[in-house]
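# sequence and predicted model, in that order:
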Amino acid sequence: MVFKRLLGTLGVGGPAVDTELDPGVPAPGSDLTGQVRLTGGNADRTITRLTLELVARVEIEGGDEESEGLVALERFTVAEDFGLAAGERLDVPFAVPLPWETPITALHGQSLGVVLAVRTELEIAGAKDKGDLDPLAVGPLPAQEAVLEALGQLGFGFASADLEYGRIGGTGQLLPFYQEIELTPPPRHQDAMRQLEVTFLAHPGGMEVVLEADSPGGLFTSGHEALTLFRVSHTGVEERDWNAEVDGWVRQLAATLGTRTAPAAYGHHGSHGDHSHHGHHGHHSDGGHSRSGPGVGTAVAVGAAGLAVGVAGGLVAAEAVDEVGDFFEEEEEG
């Protein structure tokens, strides 16, 4: 989406901004490219600073209350101290790196309901004005897609995705929030877990994959939560048996919950030298909490494309798109 706005803070007749992102869906760690198109107002101006801010809609929990707000991932200064004549049109190209922990907003072309955006800020003589939010779509890294595909092949279905404010202890997390992709388990794992939550924490050398689940509990017993953490490399993705490997991860998590699952659908192999460790409930800190329950819709169909949305998931995808669109309309009205 292209946004265009007369900068009200800078007064009537001030410069107008039109920021365009290049076509395509970048992945975490890659460059976000595009250009900022400036149109001069009714007088010559000196632009002090032109800044791009990457923001995300994040859920913030405090006690029994939950709220949502925009949290910045990163800010980039793309130009400084340049002149813009009255009525002049000036294009400022940019290429800025997305943080490695940037959340995934789409899988196989389907929205997950996660809201990321780019906001442009123009500063003139100490006065600042922020433009409208421009939606940003981010796709998975090869290793992230491989893990999600394997979970789909193992029978897990997509339920929801959200961003939680807080940190996961024992990880190298850098951003003040993390993404949770919630999946519904197949029948053979339903005795062990009610849902599976996946978090990716990528970095230049690889990524940490955090799997969290809670046991259903019994008639006279309450369920409990557990997590496991696995580290994988960005290299050699195509050479690994992801179905067998991820199946082993899920079984390790189920064992941590203290519940046996049905026989494996795929043969179990090792983790190819990657390390893992176990944890238990309480790993979230700084006010962050895991969240269960309905998000952008119910579980979607799972087929040969893993977690790709099938015919039965069409309504889910539409709900996710509507939710994102409504959010931007509310922000603009605000």
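That came in fine, so what should we check first? Residues are numbered from 1 along each chain as shown.

# every contact and neighbour count from this point should use C-alpha atoms.
Noted.

# residue contacts, residue 127?
9-10 (C-alpha atoms under 8 Å, 6 or more residues apart in numbering).

# ok, 10 Å please
Going by C-alpha atoms under 10 Å, 6 or more residues apart in numbering, residue 127 touches 9-11, 48.

# ok, now residue 53?
Residues near residue 53 by C-alpha under 10 Å, 6+ apart: 72-77, 117-121, 130, 133.

# show me how to select, in PyMOL, the buried members of these.
Applying 16 or more other C-alpha atoms under 10 Å to these, the buried members can be selected in PyMOL as follows:
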select buried, resi 72+73+74+75+117+118+119+120+121+130+133
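
# got another, please set it beside the one above:
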Amino acid sequence: MVFKRLLGSLGVGGPAVDTVLDPIAAVPGSTLSGQVHLKGGNADFTIDHITLELIARVEAEHEHGESEGSVAFERFTVGGGFRLAEGEHRAIPFAVTLPWETPITELYGQPLGIVLGVRTELGVAGAKDKGDLDPLVVRPLPAQEAVLEALGQLGFGFKSADLEYGHIRGTGQQLPFYQEIELTPAPAYAHQVKEIEVTFLANPAGMEVVIEADKRGGFFSEGHDAVSRYTISHADVPHRNWNAEVDVWIRQLVEHRAAYASHGSYGHSAPYADKGHGGHHGEGHGHRSGPGMGTVVAAGAAGLAVGVVGGLVAAEVIDEVGDFFEDDENDGGDED
């Protein structure tokens, strides 16, 4: 274990902390468990509280362009109210529930370029001090996996994924940001669509799926965005033909038709007015069978080894992850 010594407000000789997550696949809405390991310093300290923060690297658009920053999107107090003796070792187990809208960081074991972390904060001697920051890996829910796999089967390819600060209007979004998974168009739609972006907003009953198409302009018209929203039930996932369902969604989106079909026991699809930065409804038809999104993403991950996949440069992804954890840890002290 690598302990993070708390220096900021306590001085040299303060307690150290190391949080170890259990090696169990995390999915949105599931339990995240592990242990917070404490090592006493060169004196006795009262531990007021032990808090875990979920942190995400998020992009934000503003009038001067784009910027990136860390956003804490959930906090859990998992212990505290005890005396940690000089040199004492203590382990505090925890089990917390991830928000349903927690972004997914990998698909079929392949990273998507999303950076999440679990940061440990200790309240000691009336002050708060950061401990270690651990990477958090989140896999998709069955509903998310089903939709992405269908898109892959229909010929769409993985391009990139990011987290956007802001809210999607007309949805039940809870977190201060949303995840966009960008896909290259299937050949049947390539002449009409530049790319599509998929956002999942999960909840205990099911999931909202927001799909935005960046439509190409015609000879006498400019390109524009077309956006639609659908709801599906978790219980329906094993019983749907997702290739057929998603194919209908895409055709409705690009053909500028209202989408009102039922997709689950708790909701219906509805036309979507705006995605926070403008949106319409959009055209095209037909599809082909493809390798599936799992194969597409796996091929993309293999491509990272040689440098470029769908516009993602391997070095940039690695630097982003490294900088995120390095910068945050530099705020919290040294490692033992």
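Cool, the structure landed. Since we're looking at a predicted model, the values are computed, not measured.

# tell me which of the contacts of residue 127 of structure 1 you also see in structure 2.
Compared against structure 2 with both residues aligned by TM-score structural alignment, their matches' C-alpha atoms under 10 Å, the contacts of residue 127 of structure 1 retain 9-10, 48.

# which of the residues you listed fall within strands?
residue 48 (DSSP state E).

# buried set for stretch 313-328 of structure 2?
Neighbour counts over stretch 313-328 of structure 2 (16+ other C-alpha under 10 Å) mark 314, 317, 320-321, 324-325, 328 as buried.

# list the contacts for residue 32 of structure 2?
Residue 32 of structure 2 touches 21-26, 94-98, 136, 138, counting by C-alpha under 10 Å, 6+ apart.

# let's go with 7 Å and repeat that
By C-alpha atoms under 7 Å, 6 or more residues apart in numbering, the contact set of residue 32 of structure 2 is 26, 95-98.

# in helices, which of those residues fall?
With DSSP state H as the criterion, helices contain none of those.

# of those residues, buried ones?
The buried subset of the contacts of residue 32 of structure 2 - by 16+ other C-alpha under 10 Å - is 26, 96, 98.

# among those residues, which one sits closest to residue 156 of structure 2?
residue 26 (26.2 Å; C-alpha to C-alpha).

# tell me if I'm right that the closest one and residue 138 touch.
Yes - counting by C-alpha atoms under 7 Å, residue 26 of structure 2 does reach residue 138; the two are 5.0 Å apart.

# buried sites along the helix or strand residue 248 of structure 1 falls within?
Here residue 248 of structure 1, judged by DSSP states H and E, is contained in helix 242-257. Judged by neighbour count using 16+ other C-alpha under 10 Å, the buried positions of helix 242-257 of structure 1 are 242-254, 256-257.

# ok so, going back, so what sits against both of residue 26 and residue 138 of structure 2?
Counting by C-alpha under 7 Å, 6+ apart, nothing touches both residue 26 of structure 2 and residue 138.

# check which helices and strands the helix or strand that the helix holding residue 248 of structure 1 is followed by sits against.
Downstream of helix 242-257 of structure 1, the next assigned helix or strand under DSSP H and E is strand 276-280. Helices and strands touching strand 276-280 of structure 1, by 3 or more C-alpha pairs under 7 Å, 6 or more residues apart in numbering; DSSP states H and E, are strand 225-233.

# again, only this time at 10 Å
strand 206-214, strand 225-233, helix 242-257 (3 or more C-alpha pairs under 10 Å, 6 or more residues apart in numbering; DSSP states H and E).

# for structure 2, which helix is longest?
Among the segments of structure 2 that qualify as a helix by DSSP H, the longest is helix 314-329.

# just want the most central residue of structure 2.
By C-alpha atoms, centre = their mean, structure 2 has its centre lying nearest to residue 103, at 1.9 Å.

# and it, what does it touch?
If you count contacts by C-alpha under 10 Å, 6+ apart, residue 103 of structure 2 has them with 27-28, 56, 114-116, 137-140, 162-163, 177-180, 199-202.

# leaving out sequence neighbours, find the closest residue to residue 161 of structure 2.
Spatial nearest neighbour of residue 161 of structure 2, excluding adjacent residues (C-alpha to C-alpha, 6 or more residues apart in numbering): residue 181 at 4.4 Å.
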